[in-house]
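> predicted model, plus sequence, below.
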Amino acid sequence: MTVTTDRTDDVGTDMPVDAPTLLYAIKQVELAIRARMDAILRPLGLTALQYTALTVLRRRGGLSSAELARNSFVTAQTMGEMLAALERRGLVARQVDPDNRRRMFTYLTDEAHQLLTEYDTEICALEEQMVRELNVRQREAFRGYLSRCRTALGETPPH
């Protein structure tokens, strides 16, 4: 027999003790998203991480590898390997920074722009499925909460 007691969270709401932590719930969502994105992108030979890097470059081209790694949530080494693969496929192009010849800026190619446009509908449908139970106001609040969480975690470097 399992005995469950309640606890009170910071806003005074009773929660079952065996309820998953927010970190666990977020990780479950992230894994589900990644699995679905990998399935959508598999015919292209792209991973969810590669797709994320391409969408970051679509929003803000001309990033260095280190900047792109930070914005794509991967290590600099992983980004270097990813950029080499994407460059071989003709999806990104790199240019030397005229002010610092050791630094290179990365841009999407026309082929990458076209590929992203073709898959926008499927990726948007996945996002819509994820938030379909939320109304417009709740979606905006959710986006704001996630942004605040990300900002808070960025304030303190990991140990």
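Done, it's in.

> could you use CA atoms for every contact and neighbour count after this?
OK.

> distance between the strand or helix carrying Ala69 and the chain's centre?
Here Ala69 is covered by helix 65-72, with elements defined by DSSP states H and E. Put simply, helix 65-72 sits 12 Å off its chain's centre (C-alpha atoms, centre = their mean, to the nearest Å).

> flag every buried residue along that helix.
Using 16 or more other C-alpha atoms under 10 Å as the test for burial, helix 65-72 gives Ser65, Ala66, Leu68, Ala69, Ser72.

> which secondary structure elements does it contact?
Contact partners of helix 65-72 among helices and strands, from 3 or more C-alpha pairs under 8 Å, 6 or more residues apart in numbering; DSSP states H and E: helix 48-59, helix 76-88, strand 100-108.

> just say which of these is most tucked in.
Most buried of the helices and strands packed on helix 65-72, by mean neighbour count (mean count of other C-alpha atoms under 10 Å): helix 48-59, with a mean of 18.

> below is structure B, check it against A:
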Amino acid sequence: MSMVDPHTTLLKLLGQATHAFERELNRELRAALRDDLRPAHYAVFRYLAPEGSRISELAQEAGMTQQSMGELVAHMERCGYVERTVDPSDRRARLVVLTSEGRAALGIAAEQIRRIEHRLATSLGERGSAELRQWLGRVPEALAD
């Protein structure tokens, strides 16, 4: 077990943990799916509402420009994971929704995430894993206005 420099910021540690988790998820997904998804595409899956989302909403949630999110969505649309449909609440707008292939990919990702979390629990111990989950779950509340 490596020692963590006590001067390393929590933000850096959280970023490193996220990067390691997503790197492993990407490795496993690329083995299980076609080789056309990259970590940047996970923002679409991560923030897409079950009923669909507008590109502007996805971009805002992901902290990126609408143009960049539009490019990610266009790529995922070409790959068959999402499609754009008319927004029933405003027929001028479009919603990004999962296709059946996108839902299947999300199911595969969920299984891979469970496997990675199991590996973490094995490494950290059940108690350590549960405590990590509890502490991370409290961060948004602790930082809320």
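Perfect, I can see it now. All figures in this text were calculated on a predicted structure; none of them were measured in a lab.

> superposed, what's their TM-score?
For this chain pair, the superposition-based TM-score is 0.73 by TM-score structural alignment, normalised by the length of the second structure; 138 aligned residues with a C-alpha RMSD of 2.9 Å.

> which among the helices and strands packed on helix 65-72 of the first structure is found nearest to Ala39 of the first structure?
When these are compared by C-alpha to C-alpha, helix 48-59 sits nearest Ala39 of the first structure, at 9.0 Å.

> ok, residues contacting the closest one?
Residues from elsewhere that reach helix 48-59 of the first structure (C-alpha atoms under 8 Å, 6 or more residues apart in numbering): 34, 37-38, 41, 63, 68-69, 71-72, 82, 86, 106-108, 112-113, 116.

> try it again with 10 Å
For helix 48-59 of the first structure, the surrounding residues in contact (C-alpha atoms under 10 Å, 6 or more residues apart in numbering) are 33-42, 47, 60-61, 63, 68-74, 78-79, 82-83, 85-86, 91-92, 106-109, 112-113, 115-116, 119.

> to Ile123 of the first structure, which of the helices and strands packed on helix 65-72 of the first structure lies closest?
Nearest to Ile123 of the first structure among these is helix 48-59; the distance by C-alpha to C-alpha comes to 10.3 Å.

> the closest one to helix 76-88, inter-axis angle?
Between helix 48-59 of the first structure and helix 76-88, the angle comes out at 80 degrees (axes from the mean of the first three to the mean of the last three C-alpha atoms, to 10 degrees).

> under the alignment, what does Glu101 of the second structure map to in the first structure?
Alignment note (TM-score structural alignment): Glu101 of the second structure maps to Glu111 of the first structure.

> where's its match, which helix or strand?
Glu111 of the first structure belongs to helix 110-131 when assigned by DSSP H and E.
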